[in-house]
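J.: quick one: sequence and predicted model below, then my questions.
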Amino acid sequence: MSHAPQIKIAATYMRGGTSKGVFFRQDELPAVAQQSGPVRDALLLRVLGSPDPYGKQIDGMGNASSSTSKAVILSRSARPDHDVDYLFGQISIDQHFVDWSGNCGNLSAAVGPAAIHMGLVDADRIPANGIATLRIWQANIGKTIIAHVPITDGQVQETGDFVLDGVTFAAAEVALEFVDPADEGSHEGADGGAMFPTGHLVDTLDVPGVGSFAATLINAGIPTIFVNAADLGYTGSELQDAINGDAAALARFEAIRAHGAVKMGLIADVAEAAQRQHTPKVAFVAPAAGYTASSGKQIAAQDIDLLVRALSMGKLHHAMMGTAAVAIGTAAAVPGTLVNLAAGGAERNAVRFGHPSGTLRVGAQAQCVNGQWQVTKALMSRSARILMQGWVRVPADCLQPAPPPKTTTTA
């Protein structure tokens, strides 16, 4: 019996913020996987080691968490005012699908450095020493990200003294600007809608079998559903084990996410939520209070403006998704949202919030124009570095996805 050989594909394994992912140049993927579709999805699933009923991704590059089951495809930008096009895929761990419905804010920090390393950025855009300011087209959501990448002797500077809670070692700081992160238009994997898709800063979200909750539903960075921690019986200082070890709690959060997605117009029926795991996110907020982070670090109430905990791919995140941080910063800048109220209700253009691994500061510039809230940009800093580069190897038959199951008909 013959078996398909393994093939090798050039790839770079990178950390960006508190996430890790496998990065590819689009033109270095197999020809049949250079376009979106089931063949590309099947390839990325096999690279990461999914779907894995054991939930470990042992036979792939994934690390069995939403933060590490990710893939990025980069190419020279087709747009004259941008340097690189960036497409993000959230790879399901135990199911056979790739979610293209949103961006990864953490891996956004690695896009500029990766593009430079991969030779996708023109040499005249990179200073000998200083900061390379790159314009990135985020293809999933049709938005611009500006990355400020430190350069030393013509190369990306990866080491430094910037500390990011949730990442063990210090590295060089990469500052990011998310330009006009709200009001998504029609584009691959996303849905249209205003920053507040219901037209309200706070809605009542009715979830059968769970309850009715005040909720802020926002499209900024990534569609996000914010609820008050106290309404769910939480303090807002919970760590991962308090939520992820509670199957009933996870089911309640998924029900809230599904009904919120319908209310936001992202899906037509709650049943569709199972095939749209990456978006929307659901998060709960509370006023500032002291707590012990997962590393043992003590976080003092006076050092933060509020507490936020967020779920990604059905589990409480170990820190904070970068795109959700954009949503937090934007919502905090709009007086009257649940996020703003948890932070004290004052007008503000930046907040520092507490998450399970520590704290994060994010800024946003928001204004109300003709009765509609708009945000021009959100700002935050992350770090990134290459962990490994070379080739990933996968069985060649992964480029031939299995046909759909046969159906039988009766007369």
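T.: That came through fine. Numbers count the residues shown, from 1 in each chain.
J.: okay, CA-based contacts and neighbour counts for the rest of this
T.: Fine.
J.: is it true that T152 touches A132?
T.: No: in terms of Cα atoms under 8 Å, T152 does not count as a neighbour of A132; the distance is 10.2 Å.
J.: take the one below as the second:
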Amino acid sequence: MAHAPQIKIAATYMRGGTSKGVFFRLNDLPEAARVPGPARDALFLRVIGSPDPYGKQIDGMGGATSSTSKTVIVSKSARPGHDVDYLFGQVAIDKPFVDWSGNCGNLSAAVGPFAIAGGLVDPERVPDNGVAIVRIWQANIGKTIIAHVPMTSGAVQETGDFELDGVTFPAAEVQLEFLDPAAEEEGAGGAMFPTGNLVDDLEVPGIGTFKATMINAGIPTIFVNADAIGYKGTELQDAINGDDAALKRFETIRAYGALRMGLIKSLDEIATRQHTPKIAFVARPAEYVASSGKRIGADDVDVLVRAMSMGKLHHAMMGTAAVAIGTAAAIPGTLVNLAAGGGERQSVRFGHPSGTLRVGAEAVEANGEWQVKKAIMSRSARVLMEGRVWVPNVLPD
């Protein structure tokens, strides 16, 4: 019996923020995978090692968490005012599914460095020393991200002294600007608050009715108060991820929130949107010990936030959810803003399971609608390995 050999594809394994993923240049992919569709999804599932009923992704590049089950495609952009197009695929761990419905804010920090190193940015726009400005079109949500990438002696600077809670070692700082971050989601009419309200009563049959802020900014996110669902806002992963009943409650609340936001038309569609929307819970500042053992004081943060990602409590905070947090915090009257003390603000420092993070956003109200021109935060990124990823050929002949 003849056995087909594996195929080899040029790829780079990178950390961006508190996530890791496999990065590809579009033109390096097999021809069948250069366009959206089943062939691309099948390839990326096999690269990452999904679906895996054991939940470990042993036979692939995935790391068995939502933060490490990710793929990225980058290409030169034909869009005026942009250097590259960036497409993100969140790969399910135990299901044969790649979710293309949203961005990864953490891996956004690695796109600029990858694009420069991969020759996708015009060399005239890249200084030998200083900061390269990379203009990124985020193709999943149709938004612009500006990455400020440090350069030293003609190469991307990756090492440095910038510390990011949730990442063990310091690295070089990459500042990201998310322009006009209100997500243009199908069914939501492009509105930042798709229900038209800063706070809604979200009725979830069999569970209860909760105050909720539902916002499209960075990534569609449903915010509820921690005490309304039986939490303090100081929880770490073990307090939730081992509780199957709690995970099912969160998923049910997320489904009804998605329906209310117009992101799905029926509850059973939520199975096809594992990446979006996110659900998070907020609380007023309180002291807790982060997963690293670092003590976070009540005075160290403005608000506490915990967020779910792909059905589990995230170990830190998704970058796109951080944009949603910063945006909601800047708008008086949202649950995030109220938990942070209310009033107007241009930045917020929030506590998450791994520590703290600061994100800035400036909100303005015009004609009765809130707008945020950009949200700003700092991450870091580093190449972990580059070369070729080997994968059994799952592509059509």
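T.: Noted; the coordinates are in hand. Small disclaimer: the values here were computed from a predicted structure and weren't measured.
J.: TM between them?
T.: Comparison of the two superposed chains (TM-score structural alignment, normalised by the length of the second structure) gives a TM-score of 0.99, and 397 aligned residues with a Cα RMSD of 1.0 Å.
J.: re the thing from before, T152 and A132 of the first structure - which one has more neighbours?
T.: Shown here are T152 of the first structure and A132; by other Cα atoms under 10 Å, A132 has more neighbours (21 against 13).
J.: contact partners for the more buried one?
T.: Counting by Cα atoms under 8 Å, 6 or more residues apart in numbering, A132 of the first structure touches 125-126, 147-151.
J.: which of the residues you listed lies closest to H259 of the first structure?
T.: Of all the contacts of A132 of the first structure, A147 has the smallest distance to H259 of the first structure: 34.7 Å, by Cα to Cα.
J.: so that closest one is in which element?
T.: Using DSSP states H and E, A147 of the first structure sits in strand 143-152.
J.: list the buried ones in that strand?
T.: If you call a residue buried by 16 or more other Cα atoms under 10 Å, then strand 143-152 of the first structure has these buried ones: 143-151.
J.: what is the most widely separated pair among the residues you listed?
T.: K143 and I151 (24.8 Å).
J.: show me what contacts E185 of the second structure?
T.: With Cα under 8 Å, 6+ apart, E185 of the second structure has these contacts: 141, 216, 263.
J.: mind putting those into a markdown table with distance to V303 of the second structure?
T.: Compiled in a markdown table, these are given as follows (distance: Cα to Cα, whole Å):
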| residue | distance to V303 of the second structure |
| --- | --- |
| I141 | 27 |
| N216 | 20 |
| L263 | 27 |
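J.: which of those residues has the most neighbours?
T.: So for the contacts of E185 of the second structure (other Cα under 10 Å), the most neighbours sit at N216, 26 neighbours.
J.: just checking, that residue is part of a helix?
T.: No: counting by DSSP: H, G, I helix; E, B strand; the rest coil, N216 of the second structure falls outside a helix, being strand.
J.: contacts only, for the residue nearest to the spatial centre of the second structure.
T.: Closest residue to the average C-alpha location of the second structure: C104 at 3.1 Å, with Cα atoms, centre = their mean. Applying Cα under 8 Å, 6+ apart to C104 of the second structure gives the contacts 88, 318-320.
J.: try it again at 10 Å.
T.: Contacts here follow Cα atoms under 10 Å, 6 or more residues apart in numbering; on that basis C104 of the second structure touches 16-17, 19, 67, 70-72, 87-90, 138, 140, 218-219, 275, 318-321.
J.: so which of those sit within helices?
T.: Among these, the members falling in helices are 319-321 (criterion: DSSP state H).
J.: nearest to L304 of the second structure, of these?
T.: The closest of those to L304 of the second structure turns out to be A321 (Cα to Cα; 13.2 Å).
J.: in the second structure, which residue range corresponds to the longest strand belonging to the first structure?
T.: Across the first structure, the longest stretch assigned as strand under DSSP state E is strand 372-395. Following TM-score structural alignment, the aligned partner range for strand 372-395 of the first structure in the second structure is 369-392.
J.: so how far does the longest helix along the second structure sit from its counterpart in the first structure?
T.: Determined from DSSP H, the single longest helix within the second structure is helix 244-261. In the superposition against the first structure, helix 244-261 of the second structure averages 0.2 Å from its aligned positions (mean Cα distance after the TM-score superposition for the first structure).
J.: elements contacting that helix?
T.: strand 200-204, strand 208-217, strand 219-225, helix 238-241, strand 278-283, strand 303-309, strand 312-313 (3 or more Cα pairs under 10 Å, 6 or more residues apart in numbering; DSSP states H and E).
J.: would you mind listing the buried residues in the first one?
T.: Yep, that's strand 200-204 of the second structure we're talking about. Those buried within strand 200-204 of the second structure under the rule 16+ other Cα under 10 Å are 200, 202-204.
J.: ok, which pair from those residues is furthest apart?
T.: D200 and V204 (12.3 Å).
J.: identify the contacts common to these two.
T.: F210.
J.: G89 of the first structure: how many residues sit nearby?
T.: Counted with other Cα under 10 Å, G89 of the first structure comes out at 24.
J.: roughly how far does it sit from P127 of the first structure?
T.: 31 Å (Cα to Cα, to the nearest Å).
J.: quick one: contacts for the residue nearest to A307 of the second structure when sequence neighbours are not counted?
T.: Leaving aside its sequence neighbours, A307 of the second structure sits nearest to A280 (Cα to Cα, 6 or more residues apart in numbering; 4.0 Å). If you count contacts by Cα under 10 Å, 6+ apart, A280 of the second structure has them with 212-213, 221-226, 233, 250, 254, 305-309, 313-314, 321, 325, 336.
J.: in the first structure, what residue corresponds to A280 of the second structure?
T.: Match for A280 of the second structure (TM-score structural alignment): A283.
J.: what is the burial count for the counterpart of A258 of the second structure in the first structure?
T.: With TM-score structural alignment as the criterion, A258 of the second structure lines up with A261 in the first structure. If you count neighbours by other Cα under 10 Å, A261 of the first structure ends up with 26.
J.: hang on, A261 of the first structure packs against F226?
T.: No: assessed by Cα atoms under 10 Å, A261 of the first structure is found out of contact with F226, at 11.9 Å.
J.: intersection of neighbour lists for these two?
T.: In contact with both A261 of the first structure and F226: 217, 281-282, using Cα under 10 Å, 6+ apart.
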